[in-house]
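In: no sequence for this one, just the structure:
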């Protein structure tokens, strides 16, 4: 598609959103009770399931850290998640990059010093990809860790942003993502601190500050939506206990 079709002169994108509007965001926690923590997140048409085991005793001595928990990320992207039905192996360069980014993000966000000599196993399954997959995975992991009762400094809410000519576009779908420079950020709580920043392409330096401001505001809105789900689930559990 041409750049004009992605953003009309009237200020509308291909899916009818304005430049600063999020896609539909839907999330659930405790979706797989057999695990210590679990979540399901839909961000637009991107769909991700996350399941957490731990903190638990590591099965191998090599995984033991005497001072803090070891966080192990396992990513699996379903072959039917895109129209091309391409199966990604664990040695795929893109998979390794995302795995490393997520591990570094949550090593800094989890209070791992509270769980020495333990392992936190995070299993992520991508069911559908429609842009901002890394952001969707980050949000799903945050919710699953909270559901597992793992202590974190705050929510890590992630969103993508791109630059179309002079205009920043929030929460990109796959058509937009393939056609413009974009970055993904993870915001810590309601602050302006970033737990993650991944720039996929070159972006003009004079546009970066504006893009970050739009992304941080979007991250705060996603954080509120995730917090609503966590509180709603907590209230449901309390009401069951008291009834």
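Out: On my side now, so go ahead. Quick caveat, the model's predicted, so the values are computed rather than measured.
In: hey, let's count contacts and neighbours off CA atoms from now on
Out: Fine.
In: which SS class is the most centrally placed residue in the chain?
Out: Centroid-nearest residue in the chain: residue 138, 2.2 Å away (criterion: Cα atoms, centre = their mean). What DSSP: H, G, I helix; E, B strand; the rest coil gives for residue 138 is helix.
In: Show me where this structure has its strands.
Out: 25-29, 37-43, 46-56, 70-77, 119-128, 156-164, 167-170, 181-188, 194-199 (DSSP state E).
In: can I get those strands in TSV with mean neighbour count and distance to residue 236?
Out: Listed next are those as TSV, based on neighbours: other Cα atoms under 10 Å; distance: least, Cα to Cα, whole Å:
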stretch	mean neighbour count	distance to residue 236
strand 25-29	19	12
strand 37-43	25	16
strand 46-56	23	21
strand 70-77	19	29
strand 119-128	21	25
strand 156-164	29	23
strand 167-170	22	33
strand 181-188	24	26
strand 194-199	17	30
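In: try this one side by side with the last:
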């Protein structure tokens, strides 16, 4: 795990404010462990495998190659995103049913739908396309495992693959994901029509009427889905069968333990909810720095985006400033791996 900056940042300024306890033991301002491999797929012009925690993405680059049927004034970038779990199973029956269920879930995810567009627009800003007229660059992105912060991990993997292919870039980039969670009722930070948050930039938790706004760096999938609908915590068929067969002492004990565990987990979901996630892409400070791209999503009270809600200007500024501090850690990691100039 890595802290966001060589110099410490306060995680909380109010001793009375409750701080969300992350299940993986990290503080709010810690990145997950990072791992990277280059040139694993030798059949392509460039490839990378990059992971942060349990989120892993593999990228392969084809080209730039001469376009067959069309002539472009500059290189045309085409990004294809595929989930490893979306590959159809060889067998049928239960495996096929599970595959269809996973496929439907992947197709309806907001971040999955916006991922290809975000990758393509960022590549157009970083890659020097003018040097390859009448050419096409194909970037295949395979999501091996998604445990949160997927767009940021995918962008970092694409940057590593570009450098592995030796393609000219205006700058290197690093992407960071930040989540905003609240405890209690509606927070001022998620409603721009209410009062502003506290003046301190890194307060760790902005006080509001009925709740506290906290910022989590590099959130996991469980943290991104805090406060989701009861659907995710509904008892499964096996649990229902266990409760129905309460005549057995062993079965009854197991069912009771399962329900107690689920009740404790539900209490955490009731206390905290994720109201917004933001992905911020920054240029290398050695090339001038600055924000290259961003994708901020307000999730309201559940996993579905709520267009009428939005983070306040102060909360947005805190998210971006925290992400910028964290990008320095990623640039240092890339430099140590000899993939960043």
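Out: Cool, the structure landed. Quick caveat: nothing in here was measured; it's all calculated off a predicted structure.
In: After superposing, what score do the chains get?
Out: TM-score for the superposed chains, counting by TM-score structural alignment, normalised by the length of the first structure: 0.83, backed by 223 aligned residues with a Cα RMSD of 2.8 Å.
In: returning to that earlier point: what's the match for the residue nearest to the centre of the first structure in the second structure?
Out: Under the alignment (TM-score structural alignment), residue 138 of the first structure pairs with residue 155 of the second structure.
In: What are the boundaries of the helices in the stretch 51-200 of the second structure?
Out: 94-107, 110-126, 150-164 (DSSP state H, counting those that start in this stretch).
In: how about those in TSV, adding distance to residue 336 of the second structure?
Out: Putting the helices of the stretch 51-200 of the second structure into TSV (distance: least, Cα to Cα, whole Å) gives the following:
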stretch	distance to residue 336 of the second structure
helix 94-107	34
helix 110-126	21
helix 150-164	13
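In: Please identify the deepest-packed of those.
Out: Neighbour counts (mean count of other Cα atoms under 10 Å) averaged over each of the helices of the stretch 51-200 of the second structure peak at helix 150-164, with a mean of 26.
In: How about the contacts made by the aligned residue in the second structure for residue 28 of the first structure?
Out: Correspondence of residue 28 of the first structure to the second structure, assessed by TM-score structural alignment: residue 37. The contact partners of residue 37 of the second structure, taken as Cα atoms under 8 Å, 6 or more residues apart in numbering, are 48, 49, 50.
In: which one is the equivalent of residue 105 of the first structure over in the second structure nearest to, not counting chain neighbours?
Out: Residue 105 of the first structure maps onto residue 122 in the second structure, with residues paired by TM-score structural alignment. Leaving aside its chain neighbours, residue 122 of the second structure sits nearest to residue 293 (6.5 Å; criterion: Cα to Cα, 6 or more residues apart in numbering).
In: Map that neighbour onto the first structure.
Out: By TM-score structural alignment, residue 293 of the second structure lines up with residue 196.
In: which residues touch its match?
Out: Counted by Cα under 8 Å, 6+ apart, residue 196 of the first structure has contacts 101, 105, 184, 185, 186, 187.
In: change it to 6 Å
Out: 105, 185, 186 (Cα atoms under 6 Å, 6 or more residues apart in numbering).
In: Can you lay out these as TSV showing distance to residue 153 of the first structure?
Out: Below are those laid out as TSV (distance: Cα to Cα, whole Å):
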residue	distance to residue 153 of the first structure
105	12
185	17
186	13
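In: Now do the longest helix anywhere in the first structure: which elements does it pack against?
Out: Looking across the first structure with DSSP state H, the single longest helix is helix 205-242. Counting contacts by 3 or more Cα pairs under 6 Å, 6 or more residues apart in numbering; DSSP states H and E, helix 205-242 of the first structure is packed against strand 156-164.
In: between the strand it packs on and strand 37-43, what angle do the directions make?
Out: 20 degrees (axes from the mean of the first three to the mean of the last three Cα atoms, to 10 degrees).
In: nearest spatial neighbour of residue 11 of the first structure, skipping sequence neighbours?
Out: With Cα to Cα, 6+ apart as the criterion, residue 11 of the first structure has its nearest non-adjacent residue at 6.2 Å, and that residue is residue 18.
In: isn't the one you found right next to residue 12, touching?
Out: Yes. Using Cα atoms under 6 Å, residue 18 of the first structure is in contact with residue 12, at 5.2 Å.
In: quick one: the alignment partner in the second structure of residue 225 of the first structure and residue 339 of the second structure, what's the gap?
Out: Aligning on TM-score structural alignment places residue 225 of the first structure opposite residue 333 in the second structure. The gap separating residue 333 of the second structure from residue 339 of the second structure is 9 Å, by Cα to Cα, to the nearest Å.
In: Of all the strands of the first structure, which one comes closest to residue 112 of the first structure?
Out: For the strands of the first structure, proximity to residue 112 of the first structure was assessed by Cα to Cα; strand 70-77 is nearest, at 7.6 Å.
In: Which residue numbers in the second structure does the closest one align to?
Out: Under the criterion TM-score structural alignment, strand 70-77 of the first structure matches residues 76-83.
In: Show me what that stretch is in contact with.
Out: Counting by Cα under 6 Å, 6+ apart, 120, 136, 137, 138, 139, 140, 141, 142, 143 sit against stretch 76-83 of the second structure.
In: Distance to residue 181 of the second structure added to those residues, as CSV?
Out: As requested, these are arranged in CSV below (distance: Cα to Cα, whole Å):
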residue, distance to residue 181 of the second structure
120, 29
136, 41
137, 39
138, 37
139, 34
140, 33
141, 29
142, 29
143, 26
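In: farthest pair in those?
Out: Going by Cα to Cα, the pair spanning the contacts of stretch 76-83 of the second structure furthest: 136 and 143, at 22.5 Å.
In: Now do the contacts for residue 56 of the first structure.
Out: Taking Cα under 6 Å, 6+ apart as the test, what residue 56 of the first structure contacts is 118, 119.
In: ok, the aligned partner of it in the second structure to residue 139 of the second structure distance?
Out: Alignment note (TM-score structural alignment): residue 56 of the first structure maps to residue 65 of the second structure. Distance of residue 65 of the second structure to residue 139 of the second structure, computed by Cα to Cα: 12 Å.
In: about what we covered before: let me have the strands of the first structure in JSON lines, adding distance to residue 97 of the first structure as columns.
Out: Shown next, in JSON lines, are the strands of the first structure (distance: least, Cα to Cα, whole Å):
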{"stretch": "strand 25-29", "distance to residue 97 of the first structure": "25"}
{"stretch": "strand 37-43", "distance to residue 97 of the first structure": "21"}
{"stretch": "strand 46-56", "distance to residue 97 of the first structure": "18"}
{"stretch": "strand 70-77", "distance to residue 97 of the first structure": "11"}
{"stretch": "strand 119-128", "distance to residue 97 of the first structure": "15"}
{"stretch": "strand 156-164", "distance to residue 97 of the first structure": "16"}
{"stretch": "strand 167-170", "distance to residue 97 of the first structure": "23"}
{"stretch": "strand 181-188", "distance to residue 97 of the first structure": "13"}
{"stretch": "strand 194-199", "distance to residue 97 of the first structure": "10"}
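In: All set now, cheers.
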